[in-house]
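# only geometry, no sequence info:
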């Protein structure tokens, strides 16, 4: 799934807060966590009370952790959380894309990401928010779609496959070639591995033009 799409989801779900916690069905949300340790403690407390909890940058639901191969040790890790978000969205997209225009399929996949339903994410405004956060006007410009070759299986009920996908995505996004080096102007936030990779490519291209 293209970095632009995941970035739009992150902005919509967590506003870039890698420790974001959303307790579903709780009228008064807990105070923001100030560390990973505290975030895990808060999330586990509410899960233990029977709530489902949305976690991290992509607001991965706690009830999907096992299927995605996630643990409390890594669910708040930015790269792992983003990879899990990509796995979920890609699985949704592949499940509905047959016979549909790619952009229509992507919007349905976004609805499913938020609600599990192919329609409720439209009626509650979520899909529109993601499209807006991607910097496009719905119906005019498309949100980018790029499903990686190794994300061939859906995550539901296939924990080992999902774990392999996560490992591949994390390795891809944390490899030496993907890590940017400090250079003016300041690079994007550390959690936004995709933007940082784009930043580095642009910097290297600029150096080439100046030679």
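Good, I have the coordinates. Just so it is clear, the structure is predicted and the values come from calculations on it, not from any experiment.
# going forward, measure contacts between C-alpha atoms and count neighbours the same way
Will do.
# Strands along this structure, start to end?
For the chain, the strands defined by DSSP state E cover 21-23, 53-55, 60-61.
# Not including adjacent chain positions, what is the nearest residue to the residue nearest the centre of the chain?
Nearest to the geometric centre of the chain sits residue 85, at 3.5 Å (Cα atoms, centre = their mean). The spatially closest residue to residue 85, leaving aside those adjacent along the chain, is residue 58, at 5.6 Å (Cα to Cα, 6 or more residues apart in numbering).
# this is the comparison structure:
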């Protein structure tokens, strides 16, 4: 999973531990779950799918709006890309999920050139 380095302190991650498969999935899932819970509390009138979309935006950017903005050559948003994947049923996400405390957010700085991990060259802040 993609874990922004701003989340490292809250989870006690280093660059090495962030790439441990089990740790990476556990932390990434926790970040997504926290976003989902925040989405349901912020807008309880929305549907499960809308909460998942908001959580995807939050997971991607740390907020509920940036993930809806189109980017790249195809001008697709992260949420649009996320929706191409199969979803879990609503009963799979429990409100009693015991996630770790959220970290303080900070705005990442845009790289001066395309990062080597961006194989399509379409990532933008």
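Ah, there it is. Computed from a predicted structure; not experimentally measured.
# And the TM-score, once the two are fitted together?
TM-score for the superposed chains, counting by TM-score structural alignment, normalised by the length of structure 2: 0.64, backed by 93 aligned residues with a Cα RMSD of 2.2 Å.
# returning to that earlier point: how close does the residue nearest to residue 85 of structure 1 get to residue 209 of structure 1?
Here the distance between residue 58 of structure 1 and residue 209 of structure 1 works out to 36 Å (Cα to Cα, to the nearest Å).
# Same question for residue 109 of structure 1.
Residue 109 of structure 1 is 40 Å from residue 209 of structure 1, by Cα to Cα.
# again with residue 43 of structure 1
49 Å.
# Who has more neighbours out of these two?
residue 43 (24 against 7; other Cα atoms under 10 Å).
# which residue in structure 2 lines up with that one?
With TM-score structural alignment as the criterion, residue 43 of structure 1 has no equivalent in structure 2.
# Isn't residue 43 of structure 1 up against residue 37?
No - shown here, residue 43 of structure 1 and residue 37 do not form a contact pair, counting by Cα atoms under 8 Å, at 10.1 Å.
# quick one on the thing from earlier: surely the residue nearest to residue 85 of structure 1 meets residue 87?
No - here residue 58 of structure 1 does not reach residue 87: they are 11.0 Å apart, not a contact under Cα under 8 Å.
# With neighbour numbers in mind, choose between these two.
residue 58 (32 against 26).
# Tell me the spacing between that one and residue 171 of structure 1.
18 Å.
# need the helices for structure 1, in chain order.
3-13, 36-48, 65-68, 78-96, 102-115, 120-123, 126-133, 159-174, 193-209 (DSSP state H).
# need these in JSON lines with distance to residue 23 of structure 1, can you?
Converted to JSON lines, those look like this (distance: least, Cα to Cα, whole Å):
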{"stretch": "helix 3-13", "distance to residue 23 of structure 1": "13"}
{"stretch": "helix 36-48", "distance to residue 23 of structure 1": "7"}
{"stretch": "helix 65-68", "distance to residue 23 of structure 1": "15"}
{"stretch": "helix 78-96", "distance to residue 23 of structure 1": "17"}
{"stretch": "helix 102-115", "distance to residue 23 of structure 1": "14"}
{"stretch": "helix 120-123", "distance to residue 23 of structure 1": "18"}
{"stretch": "helix 126-133", "distance to residue 23 of structure 1": "17"}
{"stretch": "helix 159-174", "distance to residue 23 of structure 1": "24"}
{"stretch": "helix 193-209", "distance to residue 23 of structure 1": "26"}
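# Sounds good, over and out.
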